[in-house]
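A.B. asks: After the sequence you'll find the predicted model.
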Amino acid sequence: MPRYQQIARQLKQAISDGELAAGSRLPSSRTMALELGVARATVENAYGELVAQGWLDRRGQAGTFISPSATTGANNPASVASHPQGAPRPFQMGLPALDAFPRALWARIMGRRLRLQTRYDLVMPEAQGESTLRQAIAEYLRFSRSIDCQPEQIFITPGFQAAMRLVTHTLAKPGDGIWLEDPGYRYVRPVFDDAKMALHPVPVDDEGMQIEYGIRHFPNARFALLTPAHQSPLGVALSLPRRRQLLDWAVSNQSWLIEDDYDSEFRYHGKPLPPIKSLDGPQRVIYAGTFSKSLFPALRVAWLVVPQQQVEAFSRHTHLLPCTAPLLIQQTIADFLREGHFWRHLKKMRLCYSQRRVWLEQALQQQGFDVVPQAGGIQLVMRVRGDDRGLVAKARAAGLAVQALSDWRMVSQGEGGILMSFTNLTSQGMAQQVAKQLREAIT
């Protein structure tokens, strides 16, 4: 175990045993490093991990303190129920590795931006999003995803659901049909329900969405939403022949494709297939991305890349649905991208997630579970027999934040599964512990 994780574990044990009282101040990282005979960065990493998990609170120049919620349930420190308030629950999905985010670097960049702001930065921000961020995203997509777009084609939104609302307000009419992956990302369906659209579930197999099924059953749909790089939640990639078939259907039917590229950066083996948007000569693809998985979800910043001929229409609707992400946040993200920190962070996280996935896979297999292999992503699927909803209910009652695959289905039938994330499993021992807890909970 790395030295900083050893220090973090010792501090957690001291807090759980009551040796360190809630609200008490810890020594500075410099002082602690001298006492332990380690580098200051090692102590900073230990403190940072405990802050991310909710055990410690940073209070600026006042120092680092024991969180008041960290001692809850201290008599049973191994229990999931004693998890610090606000910390990720074991297996919680939708979160990146909070302990691995470079918070100190982020704070320096944000502080610099704050110091450089002028009085003109206090006016109403651009409804389409900060221009420097749109320029930085355009440059990133051009070199990383082979998507040739201009800053004016990019629209910043406060989250993925807000991006979908902008699409429906601009292009959709009540009664328009939309293909949705089945199983697929369930939290976006209410957006299309609110727009009074007809939801058309299209099954998913080992090659992604079954395009022929959609054409045969719902040929006149006006939209298709899919996750071709890493299907959510099954993790498969849409094959290249199906991508071409999908584009041909969109062109012939004058339909819109919404490509959700939510975690394509986290692929562990081989090169990912090119995004559909990079093949979009006819300009029928709306490309959506977010910083929630690559940086952290509290940012609430997503973006759309729209076809050039639709820029004016989307611009009109941004006055009704403007970007509400704080200007300081947008400027900080732009600097993080332009200075190369984003590239370095993604490279580090690919290695981190690859290792943590192996930890969880091995731990689950040791408990007799069957894990579905995937080439990347920040979550996995574990096959189960019988009622996966019932098993998940037992696991959630034990404090484990797993989800049932059946809850992500609309009408399709298939084998049961349990969905879980591994991003915040910070050690092999932690993975073994929560896998054992899962086995005990569902048996």
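C.D. replies: Structure received. Numbers count the residues shown, from 1 in each chain.

A.B. asks: From now on I want contacts and neighbour counts done on CA atoms only, so please keep to that.
C.D. replies: OK.

A.B. asks: Check which residues of stretch 40-51 are buried.
C.D. replies: 40, 42-51 (16 or more other CA atoms under 10 Å).

A.B. asks: Among those residues, which one sits closest to residue 417?
C.D. replies: Using CA to CA, residue 49 is the member of those that lies nearest residue 417, at 30.6 Å.

A.B. asks: And that closest one, how far from residue 57?
C.D. replies: According to CA to CA, to the nearest Å, residue 49 and residue 57 sit 11 Å apart.

A.B. asks: and what of residue 222?
C.D. replies: 49 Å.

A.B. asks: Same question for residue 10.
C.D. replies: Counting by CA to CA - residue 10 and residue 57 are separated by 17 Å.

A.B. asks: And for residue 150, the neighbour number?
C.D. replies: Residue 150 is flanked by 17 other residues according to other CA atoms under 10 Å.

A.B. asks: if I've got this straight, residue 204 is in a strand?
C.D. replies: Yes. Assignment of residue 204 by DSSP: H, G, I helix; E, B strand; the rest coil places it within a strand.

A.B. asks: what's it in contact with, if anything?
C.D. replies: 181-183, 210 (CA atoms under 8 Å, 6 or more residues apart in numbering).

A.B. asks: ok, these vs residue 408, which is closest?
C.D. replies: residue 183 (5.1 Å).

A.B. asks: all helices for the stretch 51-200 of the chain, in order.
C.D. replies: Assigned by DSSP state H, counting those that start in this stretch, the helices in the stretch 51-200 of the chain fall at 103-116, 131-144, 160-171, 189-194.

A.B. asks: Name the residues of the second one that come out as buried.
C.D. replies: Applying a neighbour-count criterion of 16+ other CA under 10 Å, one finds 131-140 buried in helix 131-144.

A.B. asks: ok, so of those residues, who is nearest residue 333?
C.D. replies: Nearest to residue 333 among the buried residues of helix 131-144 is residue 133, at 6.9 Å by CA to CA.

A.B. asks: Setting aside sequence neighbours, what's the nearest residue to that closest one?
C.D. replies: Among residues not flanking residue 133 along the chain, residue 334 sits closest, at 4.5 Å (CA to CA, 6 or more residues apart in numbering).

A.B. asks: ok, now residue 314?
C.D. replies: residue 170 (6.0 Å).

A.B. asks: picking up where we left off before, tell me the contacts of the residue nearest to residue 133?
C.D. replies: 132-134, 136-137 are the contacts of residue 334 under CA under 8 Å, 6+ apart.

A.B. asks: Please report how far residue 330 lies from residue 152.
C.D. replies: For residue 330, the distance to residue 152 - CA to CA - is 16 Å.

A.B. asks: Hmm, I typed the wrong one, I wanted residue 333.
C.D. replies: 18 Å.

A.B. asks: alright, now check it against this:
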Amino acid sequence: MRCKQQAPFPLLLLEDGYIKENVYHTIRNAILDGRISTGIKLPSTRALAEMMSISRNSVIAGFERLIDEGYLYTKKGSGTYVCANIPDELIRTISHSQTISQPQYSTLNLNPLVATLSALWDKSRPNTNKRQMFNIGIGCVDQFPHELWGRLLGRVWRRSKQAIPNFNHPDGYLPLKKLLVDYVRSTRGVHCNEKQIIIVNGTQQAINLVAKVLLKQGDNVWLDDPSYDSARAILTAAGAEISPIPSDQEGMDITYGATHYGTAKLIYATPSHQFPLGTTLSLPRRLALLDWAQQNNAWIFEDDYNSEFRFLSKPIQALQGLDNHQRVIYAGTFSKMMYPGFRLGFLIVPEILSEAFTMMKYYSDSHCGYLEQAALAQFIQEGHYARHVRKIRKICHDRQNTFFNAINHSLSHIFNVQMTDSGIHTVCWIKAGYDINLILEQCRSLGFGAQPLSRYCIQNQNHNAILFGYAAHCENDIVDNIKLLSEKLCNIYPS
């Protein structure tokens, strides 16, 4: 054991963050890396609080935790000391942790699927910062009614004394499910009862549940090419064999899929608003897909993630509403209309599958949180959600037009903008003679979250385009940032 430190108590500086936690970590790390020797007496809590320019209560809380864990002890009438029996081996291990060799990633004996997914993860991981300009998949978050939502949460909380301890329904909060039956029937033409609805933590959990209930290792799954990259990753992680199906102006090419991948067990589709191209699956192809699924005992996962963002025409009836053979599993989400962190969605499954999906939901995470489900039920029942949807549609359409006009005014020599009647992002095709990598580099330098179309492609090579999300930004910000991009690109490509 080293001798006691005789020098004055070292100056300790807190890092940014939660102060009580940092008092604990600051002193603990100073002990373990040798800046404070074992056996030394610490300054009083009052003196240390003054030294660190924080409240005395924060220091007391940190001391109490260190005493509980055996780093410090007190002598009555004398003060607080660093324990003398902290092993040298522990101190050396911590203080020299930077020199400890780490095992090679390839030797960790992980599930091989981890390596399979790494390439997809590398594409998406740098873009998880949802605060970026023109990021993808975010609705009009600045229009969310925070105060109203807070009042609803408060009301539910005050009334929840009996409900919270007893809520454990894996399929969801029954009043919310009953309201959703009426809502999807009137807005999406979906036919169901509350027994068919499973409340889930967003679309990604919905895809996970579908994979767990319906697929075996090696089963074939149709996926649009290009398509939602997280769906591809989740289904790959479940052991599915992904079959890329070309998508054109009429949506997924059903004839191509039937000809080339006739043994598919599941078709993942976004018929109302193909992601990421924004097209709509034509009625002949919808009927062909339903017929093929029935004849081949296959299931269709209908991801209706964007149906409420239709601006000039009524929402197209969901594929599920045309299904006479109970082959469609329908998924809806609230995160686009509410905010990204609102992790509630729902599945509508054929009645024969209801028990299996409820069981799998229970063994995945038991159930979704009570408070948000109950507040959402109030939000819908009192008419707030319908009003919010009408408001968001108009604002989002205005922002789409603003983006379209800004691109055509400042960057029409570089981009062809693909406009659609719905959605919260736009595909900008790059004209001949311009380098997409160079343009993306300028977007990144401006802090844009715009994404290359190639991120969502499997085999499709026609991906010389960039996706810009516009819904989360006011019109002035859209115009100003397109001007900034134009200035950057004009320095490289003078007109």
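C.D. replies: Yep, it's here. Remember, predicted model here, so these are calculated numbers, not experimental data.

A.B. asks: returning to that earlier point: more crowded one of residue 10 and residue 57 of structure 1?
C.D. replies: Legend: neighbour count by other CA under 10 Å for residue 10 of structure 1 and residue 57, higher for residue 57 (21 against 12).

A.B. asks: Need the counterpart of that one in structure 2.
C.D. replies: Residue correspondence to structure 2 (TM-score structural alignment): residue 57 of structure 1 is left unmatched.

A.B. asks: I'd say residue 57 of structure 1 and residue 47 touch.
C.D. replies: No. Residue 57 of structure 1 is beyond contact range of residue 47, at 9.2 Å (criterion: CA atoms under 8 Å).

A.B. asks: check contacts around the residue mapped onto residue 134 of structure 2 from structure 1.
C.D. replies: Counting by TM-score structural alignment, residue 134 of structure 2 corresponds to residue 91 in structure 1. Counting by CA under 8 Å, 6+ apart, residue 91 of structure 1 touches 400-402, 420-422, 424.

A.B. asks: out of the helices of the stretch 51-200 of structure 1, which comes closest to residue 385 of structure 1?
C.D. replies: Comparing these by CA to CA, helix 189-194 comes nearest, at 27.2 Å.

A.B. asks: Read off where that closest one ends up in structure 2.
C.D. replies: Counting by TM-score structural alignment, helix 189-194 of structure 1 corresponds to 232-237 in structure 2.

A.B. asks: And the contacts of residue 204 of structure 1, which two are furthest apart?
C.D. replies: Maximum distance among these (CA to CA): 11.8 Å, for 183 and 210.

A.B. asks: the more surrounded of the two?
C.D. replies: residue 183 (26 against 18).

A.B. asks: From residue 319 of structure 1, how far out is that one?
C.D. replies: 34 Å.

A.B. asks: just residue 132 of structure 1 next, same as before
C.D. replies: Where residue 319 of structure 1 is concerned, residue 132 of structure 1 sits at a distance of 20 Å (CA to CA).

A.B. asks: just residue 404 of structure 1 next, same as before
C.D. replies: Applying CA to CA to residue 404 of structure 1 and residue 319 of structure 1 gives a distance of 39 Å.

A.B. asks: ditto for residue 230 of structure 1
C.D. replies: From residue 230 of structure 1 to residue 319 of structure 1 the distance is 33 Å (CA to CA).

A.B. asks: If you count surrounding residues, which of the two has more?
C.D. replies: More neighbours surround residue 230 than the other of residue 230 of structure 1 and residue 319, with 27 against 12 (other CA under 10 Å).

A.B. asks: how about that one, what's its partner in structure 2?
C.D. replies: By TM-score structural alignment, residue 230 of structure 1 lines up with residue 273.

A.B. asks: swap in residue 217 of structure 1?
C.D. replies: By TM-score structural alignment, residue 217 of structure 1 lines up with residue 260.

A.B. asks: what sits against its match?
C.D. replies: Neighbours of residue 260 of structure 2 in contact, by CA under 8 Å, 6+ apart: none.

A.B. asks: Check residue 218 of structure 1 too.
C.D. replies: Residue 218 of structure 1 neighbours (CA under 8 Å, 6+ apart): 177, 179, 200.

A.B. asks: Aligned counterpart of the first one in structure 2, please.
C.D. replies: Read that as residue 177 of structure 1. The equivalent of residue 177 of structure 1 in structure 2 is residue 220 (alignment by TM-score structural alignment).

A.B. asks: That match - how many residues pack around it?
C.D. replies: Neighbours of residue 220 of structure 2 (other CA under 10 Å): 21.

A.B. asks: Residue 244 of structure 2 reaches residue 459, doesn't it?
C.D. replies: Yes. In this structure, residue 244 of structure 2 is within contact of residue 459 by CA under 8 Å, at 7.0 Å.

A.B. asks: Spit out the residues that contact these two alike.
C.D. replies: Here residue 244 of structure 2 and residue 459 share the contacting residues residue 225, scored by CA under 8 Å, 6+ apart.

A.B. asks: And the two? Which one has more around it.
C.D. replies: Between residue 244 of structure 2 and residue 459, residue 244 has the larger neighbour count (other CA under 10 Å), namely 23 against 14.

A.B. asks: residues in structure 2 aligned with stretch 398-407 of structure 1?
C.D. replies: With TM-score structural alignment applied, stretch 398-407 of structure 1 matches the range 446-455 in structure 2.

A.B. asks: Tell me the buried residues in the matching stretch?
C.D. replies: Those would be 448-455, for stretch 446-455 of structure 2 by 16+ other CA under 10 Å.

A.B. asks: Check the offset of it from the chain's centre.
C.D. replies: Here the centre of stretch 446-455 of structure 2 is set off from its chain's centre by 16 Å, with CA atoms, centre = their mean, to the nearest Å.

A.B. asks: what's that stretch in contact with?
C.D. replies: 123, 127, 132-136, 226, 229, 276, 427, 440, 443, 461, 463-469, 484-485.

A.B. asks: are any of those buried, and which?
C.D. replies: By 16+ other CA under 10 Å, the contacts of stretch 446-455 of structure 2 give 127, 132-136, 226, 229, 276, 427, 440, 443, 463-469, 485 as buried.

A.B. asks: So which bit of structure 2 is the longest helix along structure 1 matched to?
C.D. replies: Criterion DSSP state H: the longest helix present in structure 1 is helix 341-366. The aligned range for helix 341-366 of structure 1 in structure 2 is 384-409, by TM-score structural alignment.
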